[in-house]
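Asks: Okay, sequence plus prediction incoming.
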Amino acid sequence: MKPSLAKGTRDFTAQEVSRRKYIINILQNNFQLFGFQPLETPSFENLSTLTGKYGEEGDRLIFKILNSSINEAKEDKKTQMLTDFQKALDKPFSSESLTDKALRYDLTVPFARFVAMNHGQLTFPYKRYQIQPVWRADRPQKGRFREFYQCDADVVGSESLLQEVELIQLYLKSFSDLKVSVTIHVNNRKILSGLAEYAGITDKLIDFTVALDKLDKIGKDGVIKELLEKGISPESIDKLDFLFSQSDDALENLLQLKEKFVGNEIGLKGVEELEFVLMQSLSLGVDLQNLVFDITLARGLDYYTGAIFEVKADEAQMGSIGGGGRYDNLTAVFGVKNIPGIGISFGLDRIYLVMEELGLFPEEASSKVEYLFANFGGEETLEALKLIIQLRAKGISAELYPESAKINKQFTYAEKKGIKKLVFLGEEEIKNRTVTFKNLEAGEQKTVSLEEFLG
């Protein structure tokens, strides 16, 4: 059978792994600078933990795991296996007889489950970061995979809007360190709830936000078509038409909303919260060209209750490379109320693609061996290994070519592997306590004393 990869998954070469670690190290360093502590959760959760948290569309993308009883049935005779599996298929797929576990869809819901289980032992506000893979049964395309990493930072136990301001700072510093120019789009779910009330479609809030969240993909006409299909009247849609023609001035747009939201308590609360975040960020030196109020930003996850964020690269067409928001009621679904939360996520895989496209990875982001020792066999091999041990003790990467092969073959190996220097430790060098090495990039060869080489 010809080997192949499952759709939406990838292998990572040495260079790709090294570059991914370069991104992760920068993010992890910044998480810790901002006071976040690490956390890891299992790769799969109880299905009941995940379902009902992401909206109807999100729930469909959860990878469900067949119960072990089904797998055990496959070990029986073929006829019995087919009979048992057919019985399982005749039941609803959500039936616990078929599946009660699923691969995690994101890191936020498992985090909320962790907080609900451990809230008595945590110190609030509790700040955690988490860098782990997640899985979604999505349609694979550029920048979208079925298995991918999320890099999250969340704060729970605080209603202070300064958390929003801090997370914006975390985004800006991290992308500045990565040399990726970005724009952070911000909105507030209370504003969206206010818009639904303003248009008389409060009962269609989720349908409204899900459709609006697709504006970048399907355009204004596509959004309007979807709203009509969801039973939202043309009159209500006409009242929302101003959403599609916002000015570039965030404060002017907020002022316009204040006029429309007179008597609309939840809408005015959203405007007030967003205005605070924007003004505080402005006072801290954030350029409002890098922090944009995007009234059409909805983020289609049901659990957001306040501020929402989406980060886009300025110089590459990649969709969002980060996002998040406030979710003040998420732990309540696990029986623990009054623990507000907010978090952001960095899309590692999309950030990688952006940096690769723009040539932003520095040379040190690639993992390369510095020295390859030519293998001459006999005593020279043992002496080479002794010297390699001394280099490694100094934190310098080095390896010995495993066979005593023709020197051209060893040269080719070094060049293909990107090793910078080929070392010759022959009989003459051992006798004179010298080392000869060739810089394969510059094409220069020289002999130095053993002390100078190790110095």
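Replies: That came through, no problem.

Asks: contacts and neighbour counts: CA atoms only from here.
Replies: Will do.

Asks: which stretches of the stretch 151-300 of the chain form strands?
Replies: 182-188, 291-293 (DSSP state E, counting those that start in this stretch).

Asks: E357: which of those is closest?
Replies: strand 182-188 (14.7 Å; Cα to Cα).

Asks: Now do the closest one: everything it contacts.
Replies: Contacts to strand 182-188, defined as Cα atoms under 8 Å, 6 or more residues apart in numbering, come from residues 168, 172, 175, 270-271, 273-274, 289-298, 305-314.

Asks: quick one: what helix or strand has A116 in it?
Replies: helix 108-118 (DSSP states H and E).

Asks: helices and strands around that helix, which ones?
Replies: In terms of contacts (3 or more Cα pairs under 8 Å, 6 or more residues apart in numbering; DSSP states H and E), helix 108-118 is packed against helix 47-50.

Asks: Helix or strand next in line after the helix it packs on, which one?
Replies: In N-to-C order, the element after helix 47-50 by DSSP H and E is helix 55-60.

Asks: buried sites along that next one?
Replies: Of all the residues in helix 55-60, those buried under the rule 16 or more other Cα atoms under 10 Å are G55, G58, D59.

Asks: Just give me the closest of those to V369.
Replies: Looking across these and measuring by Cα to Cα, the closest to V369 is G58, at 43.9 Å.

Asks: quick one, what contacts the residue nearest to that closest one when sequence neighbours are not counted?
Replies: Closest residue to G58 apart from its sequence neighbours, by Cα to Cα, 6 or more residues apart in numbering: L301 at 7.6 Å. By Cα under 8 Å, 6+ apart, the residues touching L301 are K53, Y54, G55, G58.

Asks: Distance of the nearest residue to L215 once chain neighbours are set aside relative to F293?
Replies: In space, and not counting its chain neighbours, L215 is closest to V223: 6.2 Å by Cα to Cα, 6+ apart. Note on V223: its distance to F293, by Cα to Cα, to the nearest Å, is 20 Å.

Asks: what about these two, which has more around it?
Replies: F293 (26 against 20; other Cα atoms under 10 Å).

Asks: From S176, how far out is the more buried one?
Replies: Counting by Cα to Cα, the gap from F293 to S176 is 20 Å.

Asks: what do you get for S18?
Replies: For S18, the distance to S176 - Cα to Cα - is 20 Å.

Asks: Those two - which one has more neighbours?
Replies: When S18 and S176 are compared on other Cα under 10 Å, the one with more neighbours turns out to be S18, at 17 against 12.

Asks: in what helix or strand does that one lie?
Replies: helix 14-33.

Asks: quick one: the helices in the stretch 51-200 of the chain?
Replies: 55-60, 68-73, 78-89, 108-118, 162-177, 189-198 (DSSP state H, counting those that start in this stretch).

Asks: any idea which of those is most buried?
Replies: For the helices of the stretch 51-200 of the chain, the largest average neighbour count (mean count of other Cα atoms under 10 Å) is found in helix 189-198, namely a mean of 24.

Asks: coming back round to it: next helix or strand past the helix holding S18?
Replies: strand 37-38.

Asks: what about versus this one:
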Amino acid sequence: MAQKPSIPKGTRDFSPAEMVRRNYIFDTIREVFQKYGYMPIETPAMENLDTLLGKYGDEGDKLLFKILNSGDFLSKADEKLLAQKDSSRLTGQISEKGLRYDLTVPFARFVVQHQGELTFPFKRYQIQPVWRADRPQKGRYREFFQCDVDVVGSDSLFNEVELVQIVDEVFRKLGIRVIVKLNNRKVLAGIAEIIGESSRLTDITVAIDKLEKIGLEKVNAELLEKGLSNAAIEKLQPILSLSGTNNEKLDRLSYILASSETGIKGVNEIREVLTILEALELKTGIELDLTLARGLNYYTGAIFEVKALDVEIGSITGGGRYDDLTGIFGLKNVSGVGISFGADRIFDVMNQLELFPSEVTASTQLMFVNFGPREGLWCLKLATELRQQGLKVEVYPDSARMKKQMNYANKKNIDFVALVGEEEMKAGTVTLKNMESGEQFSVSPGEIAGKIRKRK
């Protein structure tokens, strides 16, 4: 007996009904991006490994999917490394490419490669899948879609404000209640400075970014393991537990970080962004969260994270400011800022909270029952006219039993069924059946579109 086929862990198939819902998310996000002047690009699924490695920190590099070289990939491998099973050093000899980990680094590569063709500030959005060799769990997949929006070539904090506006509008349109968490890597650098551990900023940010997942005790243990002194960890505790309003936290931070020029600059940037957002009177709540670190090495300024309020799941959107990401590819001093919407987690949240509009689940509005060749041809002609009027219409392909055709319509949640037999053809009418109410009525072909749209 043949083995039942399967897919890799951490990946998913999506049925037609699920894809209709996913496309609703993509279309909603894309529409908002375009309203703010962002234009689409796409980049390859795979990048050269030297493009990807070293951009996400050690932990991120471990999660890169590497692609074996074509042909006999072992032919050029060092026999000693093979014998030693030294996978880290061997990788570069047998793999030159990898699947993209996110859309930001490929975007930076794109900007550098095409800089002569772009107008700066360059505003782009990108909706494509990414891959991470992570341990699959609820809300965490190995293949997932990101919907990224970035602007490069501008230092203005108006860009950070605009990204929060986009977050506010997207989630209001999708009906998801969220909170935007905000921090700044300059503030984190200032904290590292005042506790005497400036050289360990990456270790500190990677650890405290896990605070919500593993708790303060385990974060402290990780910091100790990374080599921070007990005194430094002790100084960090009251900072991580700051409470109060955003302004109260900022006032306290201004006092704590008074001796750090970098830290104060971060505080002032946060204050300016919050002041502008307050004037815009957004509906979405914004919280200054000092434990927000986002463990990606390329962030240098503002960092964002968006959490759903009505369901337990990780962040559904995140991003931040990167001052010189393009510098690693040879284009210096080009600052950028962006955010990424996690489409798969948004999909899971909307499913769990039943937020999809009812019309999103209906792919076909009208199906013509097929009574035979003559009737079928008559229906095909009318179906063509109705499609030109913007309706979603199909004609059942076979003149099968009525029960079979009606079962098909029911299973596909089709709104209306059209019955056209010999009598209807002679009279030039159509019998419409509302599949929800069961009501049947006779209409002229010209009345069909109005009747179907009226139901909505």
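Replies: Nice, I can see it. Only a predicted model underlies this, so the values are computations on that prediction, with no experimental measurement involved.

Asks: how close does the residue mapped onto the residue nearest to G58 of structure 1 from structure 2 get to K226 of structure 2?
Replies: Under the alignment (TM-score structural alignment), L301 of structure 1 maps onto L296 of structure 2. When distance is defined by Cα to Cα, L296 of structure 2 is 17 Å away from K226 of structure 2.

Asks: Indicate which one of the helices of the stretch 51-200 of structure 1 is closest to Q390 of structure 1.
Replies: helix 162-177 (34.1 Å).

Asks: so where in structure 2 does that closest one end up aligned?
Replies: Under TM-score structural alignment, the match for helix 162-177 of structure 1 is residues 158-173.

Asks: that older thread, okay, and the helix holding A116 of structure 1 goes to which residues in structure 2?
Replies: Against structure 2, helix 108-118 of structure 1 falls on residues 104-114 (TM-score structural alignment).

Asks: distance from the helix holding A116 of structure 1 to structure 2 after superposition?
Replies: For helix 108-118 of structure 1, the mean deviation from structure 2 after alignment is 0.8 Å (mean Cα distance after the TM-score superposition for structure 1).

Asks: Centre of the chain to that helix, how far?
Replies: Distance of helix 108-118 of structure 1 from the chain centroid (Cα atoms, centre = their mean, to the nearest Å) equals 19 Å.

Asks: I would like the residues contacting that helix, please.
Replies: 41, 45, 49-50, 53, 104, 122, 152, 330-331, 334-336, 343.

Asks: Adding distance to G443 of structure 1 and neighbour count as columns, could you present the residues you listed in TSV?
Replies: Shown next, in TSV, are those (distance: Cα to Cα, whole Å; neighbours: other Cα atoms under 10 Å):
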residue	distance to G443 of structure 1	neighbour count
T41	50	15
E45	56	20
T49	60	18
L50	58	22
K53	60	18
R104	51	25
L122	59	11
D152	45	25
L330	61	26
T331	62	24
F334	65	15
G335	68	10
V336	67	16
G343	51	24
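
Asks: So which of the residues you listed belong to strands?
Replies: Among the contacts of helix 108-118 of structure 1, the members falling in strands (DSSP state E) are E45, D152, G343.

Asks: Distance-wise, check the aligned residue in structure 2 for the second one relative to Y24 of structure 2.
Replies: Right, D152 of structure 1. Correspondence of D152 of structure 1 to structure 2, assessed by TM-score structural alignment: D148. D148 of structure 2 sits 16 Å away from Y24 of structure 2, taking Cα to Cα as the criterion.

Asks: Ok, N407 of structure 2 next?
Replies: 26 Å.

Asks: Which one of the two is surrounded by more residues?
Replies: Y24 (18 against 11).

Asks: Return the residue of structure 1 aligned against the more buried one.
Replies: Aligned by TM-score structural alignment, Y24 of structure 2 pairs with Y22 of structure 1.

Asks: Tell me how far the nearest residue to its match once chain neighbours are set aside lies from R326 of structure 1.
Replies: Excluding the flanking residues, the one nearest Y22 of structure 1 by Cα to Cα, 6+ apart is A365, at 5.7 Å. Distance, A365 of structure 1 to R326 of structure 1, by Cα to Cα: 34 Å.

Asks: which of those two has more neighbours?
Replies: Higher neighbour count among A365 of structure 1 and R326: R326, with 27 against 17, using other Cα under 10 Å.

Asks: and that one, what pairs with it in structure 2?
Replies: So, by TM-score structural alignment, R326 of structure 1 is matched to R321.

Asks: Which residues are in contact with the aligned residue in structure 2 for L360 of structure 1?
Replies: Superposed on structure 2 with TM-score structural alignment, L360 of structure 1 falls opposite L355. Going by Cα under 8 Å, 6+ apart, L355 of structure 2 touches L174, G175, I176.

Asks: hang on, the last one packs against Q352?
Replies: No. Taking contact to mean Cα atoms under 8 Å, the distance of 11.1 Å between I176 of structure 2 and Q352 leaves them out of contact.

Asks: out of the two, which sits in the more crowded spot?
Replies: I176 (20 against 12).

Asks: Next one: that one from I166 of structure 2, what distance?
Replies: In terms of Cα to Cα, I176 of structure 2 sits 14 Å off from I166 of structure 2.

Asks: Also R200 of structure 2?
Replies: Taken as Cα to Cα, the span from R200 of structure 2 to I166 of structure 2 is 34 Å.

Asks: List the residues that contact E193 of structure 2.
Replies: S260.

Asks: go again using 6 Å as the cut-off
Replies: Counting by Cα atoms under 6 Å, 6 or more residues apart in numbering, E193 of structure 2 touches no other residue.

Asks: related to what we said a few turns ago, and the residue nearest to L215 of structure 1, what's its match in structure 2?
Replies: In structure 2, V223 of structure 1 lands on V219 (TM-score structural alignment).

Asks: re the thing from before, closest to Q130 of structure 1 out of the buried residues of helix 55-60 of structure 1?
Replies: G58 (20.9 Å).

Asks: Can you find the partner of the closest one in structure 2?
Replies: By TM-score structural alignment, G58 of structure 1 lines up with G60.

Asks: could you pull out the helices for the stretch 251-400 of structure 2?
Replies: Using DSSP H, counting those that start in this stretch, helices in the stretch 251-400 of structure 2 cover 261-280, 343-353, 373-388.

Asks: Save these as CSV, and put in distance to S254 of structure 2 too.
Replies: CSV is the format used below for these (distance: least, Cα to Cα, whole Å):
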stretch, distance to S254 of structure 2
helix 261-280, 6
helix 343-353, 36
helix 373-388, 63
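
Asks: Next, the contact list for the residue opposite V334 of structure 2 in structure 1 once aligned, please.
Replies: Using TM-score structural alignment, the equivalent of V334 of structure 2 in structure 1 is I339. By Cα under 6 Å, 6+ apart, the residues touching I339 of structure 1 are G157.
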